[in-house]
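Chemist: just to be clear, the model below is a prediction. Sequence and coordinates:
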Amino acid sequence: MRALAQGTLVVSCQAGPGNPLHSPTSMALMAKAAAAGGAGAIRANGPDDIAAIRAVTDLPIIGIHKLGDPAGVFITPTYESAIAVVAAGADLVALDATLRPRPDGQSLGAQITRIHDELGVPVLADVDTLDAGLAARDAGADLVATTLSGYTNGRTPTGPDVELVRQLATKLDCPVVAEGRIRTPEDVRDVRAAGAYAVVVGHAITNPMDITARLAAAI
């Protein structure tokens, strides 16, 4: 398995059904472009996209499977949702590790244990708060990410949650990954200075619709 190295820029290559780039072929090309630009790893959703990306790059892939409730636990919500992601070529599995109840009624620790024991890959816990990050580490997560900060309480800020990165990096004995609303080199430097082991960037690189909309709004 390919490990996520310290100081890595991870590019999240995802496009939803309403995006013209929504296809494994497009995401594979996006991953190739990200790799050519210096990305050290890729984050991708679903076995089809992951398999297409694995066919064109040897970079580590953080795999997710968005199969849950979009209003609740959505990202890789069960052990079963992780199986195809790993089979497609993911080196790590990322999952929702908020304190919300899981759809199958199982504990976060049980899901992480099965992924470790039966799939043999590390787990990246996507959290929204310090308490969730501490609980995820106690449950066996190998890395903790700020992915869901600002998306579970109805008050989404405009920039990255630098303070949560700092709190997690201070309290945890595992790598902390910064993700969420990171758009500029200054944002990257800020989260790294706060203690981020690696940084994930998505829309600011791989979503032309979002980039265009923000720039068009400034006209």
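Modeler: Good, I have the coordinates.
Chemist: switch to C-alpha atoms for all contacts and neighbour counts from now on
Modeler: OK.
Chemist: mind listing what's buried in the helix or strand where residue 30 lies?
Modeler: In this assignment (DSSP states H and E), residue 30 forms part of helix 24-37. Neighbour counts over helix 24-37 (16 or more other Cα atoms under 10 Å) mark 24, 26-28, 30-32, 34-35 as buried.
Chemist: which residues are in contact with that helix?
Modeler: Under the contact criterion Cα atoms under 8 Å, 6 or more residues apart in numbering, helix 24-37 has outside partners 11, 13-15, 21, 41-42, 48-50, 52-53, 56-57, 59, 206.
Chemist: closest to residue 178 among those?
Modeler: residue 11 (11.9 Å; Cα to Cα).
Chemist: adding another structure so you can compare the two:
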Amino acid sequence: MNELLKKLKNGLIVSCQAFEGEPLYGSDNMAKMAKAAKIGGAVGLRGCWPDDIKAMKKTTNLPIVGIYKVMDEKTDVFRDIIITPTFETAKEIYEAGADIIALDCTKRRSSLETEKLIYRIKTELNVTVMADISTLEEGVNAAEFGADIISTTLSGYTNYSTQSIEPDYKLIQELVEKIDNPINAEGRYWEPEQMVKAFESGAWTVTIGTAITRPQLITKRFVDRLNQYNKYEAEHE
């Protein structure tokens, strides 16, 4: 067990990301978000794109899970490989300072392509690999291909995986039963108790993004609930 993985055990990773057009878009903002996450007690960060990762690296000494999202107006999140699709994108975020490279290891890419990509990243860059998967089969395969950490990130983001508003605790439990790799629980975590349940299900670490670092969506969540309340009150006057 390497020291990096030990640092993440039983801890919270905070995902600091903002897309173009969002209020917090920009490397300076992500660096500040990373600093805030560290002050709050995070044990690691997840960052997207080289410039953001470089800025985050200058601000904190926390381990960074790096990703490189490739998207345009035609991208279908259920169909397309978005997260670190190529060795070249992996190399860019590694050179920017990522301590862990996360990549899409779903069956939207052939098993052979996934195996070759993991092998090349680990041998040429000598860096820890996190496999973002959506099903038990994908997680088992990624572990066999050499991924160090298996992450539930893409559960619900493939047409064939579990679709739910709740985190996929069952997938965590299934992975723990089948493989020895550390499991990163990620996806749809909104409440502290959901995080605790993930650890109770066997997670090694938990990654949370939107619920912490996207204030426009946090605000919308409260406003949506308020609108439900106001509608109910109006109907029962």
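Modeler: Thanks, I have the structure now. The structure displayed is predicted, hence computed values, not measured ones.
Chemist: if we can go back for a sec, so which of the contacts of helix 24-37 of the first structure sit within strands?
Modeler: Judged by DSSP state E, the subset of the contacts of helix 24-37 of the first structure located in strands is 11, 13, 41-42.
Chemist: okay, those in JSON lines with neighbour count and distance to residue 184 of the first structure next?
Modeler: Supplementary listing: these in JSON lines, determined by neighbours: other Cα atoms under 10 Å; distance: Cα to Cα, whole Å:
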{"residue": "11", "neighbour count": "27", "distance to residue 184 of the first structure": "13"}
{"residue": "13", "neighbour count": "26", "distance to residue 184 of the first structure": "17"}
{"residue": "41", "neighbour count": "27", "distance to residue 184 of the first structure": "18"}
{"residue": "42", "neighbour count": "31", "distance to residue 184 of the first structure": "18"}
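Chemist: hey, where'd the strands end up in the first structure?
Modeler: Going by DSSP E, the first structure shows strands at 9-13, 41-45, 61-64, 92-96, 123-126, 143-145, 176-179, 198-201.
Chemist: got those as TSV, with distance to residue 191 of the first structure columns?
Modeler: Converted to TSV, these look like this (distance: least, Cα to Cα, whole Å):
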stretch	distance to residue 191 of the first structure
strand 9-13	12
strand 41-45	18
strand 61-64	20
strand 92-96	20
strand 123-126	16
strand 143-145	12
strand 176-179	6
strand 198-201	8
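Chemist: so which of these is nearest residue 158 of the first structure?
Modeler: strand 176-179 (12.9 Å).
Chemist: what's the matching range in the second structure for the closest one?
Modeler: Mapped onto the second structure using TM-score structural alignment, strand 176-179 of the first structure covers residues 183-186.
Chemist: what's the mean distance for that stretch versus the first structure?
Modeler: Its matched residues in the first structure lie on average 0.4 Å from stretch 183-186 of the second structure after superposition (mean Cα distance after the TM-score superposition for the first structure).
Chemist: what lines up against residue 11 of the second structure once you look at the first structure?
Modeler: Checking TM-score structural alignment: residue 11 of the second structure goes with residue 8.
Chemist: separation between its match and residue 19 of the first structure?
Modeler: Noted for residue 8 of the first structure: a distance of 27 Å to residue 19 of the first structure, by Cα to Cα, to the nearest Å.
Chemist: when these two are compared, which one has more neighbours?
Modeler: Remark: of residue 8 of the first structure and residue 19, residue 8 carries more neighbours, 17 against 12, as counted by other Cα atoms under 10 Å.
Chemist: and the gap between that one and residue 112 of the first structure?
Modeler: Between residue 8 of the first structure and residue 112 of the first structure the computed distance is 24 Å (Cα to Cα).
Chemist: buried sites along stretch 38-53 of the first structure?
Modeler: 39-53.
Chemist: and if you look at stretch 54-70 of the second structure?
Modeler: Those buried within stretch 54-70 of the second structure under the rule 16+ other Cα under 10 Å are 54-57, 59-60, 62-69.
Chemist: stretch 175-188 of the second structure too?
Modeler: Residues 175-176, 179, 181-188 are the ones in stretch 175-188 of the second structure that count as buried (16+ other Cα under 10 Å).
Chemist: dump the residues you listed to a markdown table, plus distance to residue 4 of the second structure.
Modeler: Below are those laid out as a markdown table (distance: Cα to Cα, whole Å):
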| residue | distance to residue 4 of the second structure |
| --- | --- |
| 175 | 21 |
| 176 | 20 |
| 179 | 19 |
| 181 | 14 |
| 182 | 12 |
| 183 | 14 |
| 184 | 14 |
| 185 | 17 |
| 186 | 19 |
| 187 | 22 |
| 188 | 25 |
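Chemist: out of these, who's nearest residue 207 of the second structure?
Modeler: Of all those, residue 186 has the smallest distance to residue 207 of the second structure: 5.0 Å, by Cα to Cα.
Chemist: who touches that closest one in this structure?
Modeler: So residue 186 of the second structure contacts 151-153, 167, 206-208 (Cα under 8 Å, 6+ apart).
Chemist: top of these by neighbour count?
Modeler: Counting neighbours by other Cα under 10 Å, residue 151 comes out on top of these with 32 neighbours.
Chemist: for residue 54 of the second structure, see how far away that one is.
Modeler: Separation of residue 151 of the second structure from residue 54 of the second structure (Cα to Cα) stands at 23 Å.
Chemist: please apply the same query to residue 31 of the second structure.
Modeler: Taking Cα to Cα, one finds residue 31 of the second structure at 9 Å from residue 54 of the second structure.
Chemist: mind naming the longest helix for the second structure?
Modeler: Counting by DSSP state H, the longest helix found in the second structure is helix 215-235.
Chemist: so which bits of that one are buried?
Modeler: For helix 215-235 of the second structure, a neighbour-count test (16+ other Cα under 10 Å) marks nothing as buried.
Chemist: all good on my end, thank you.
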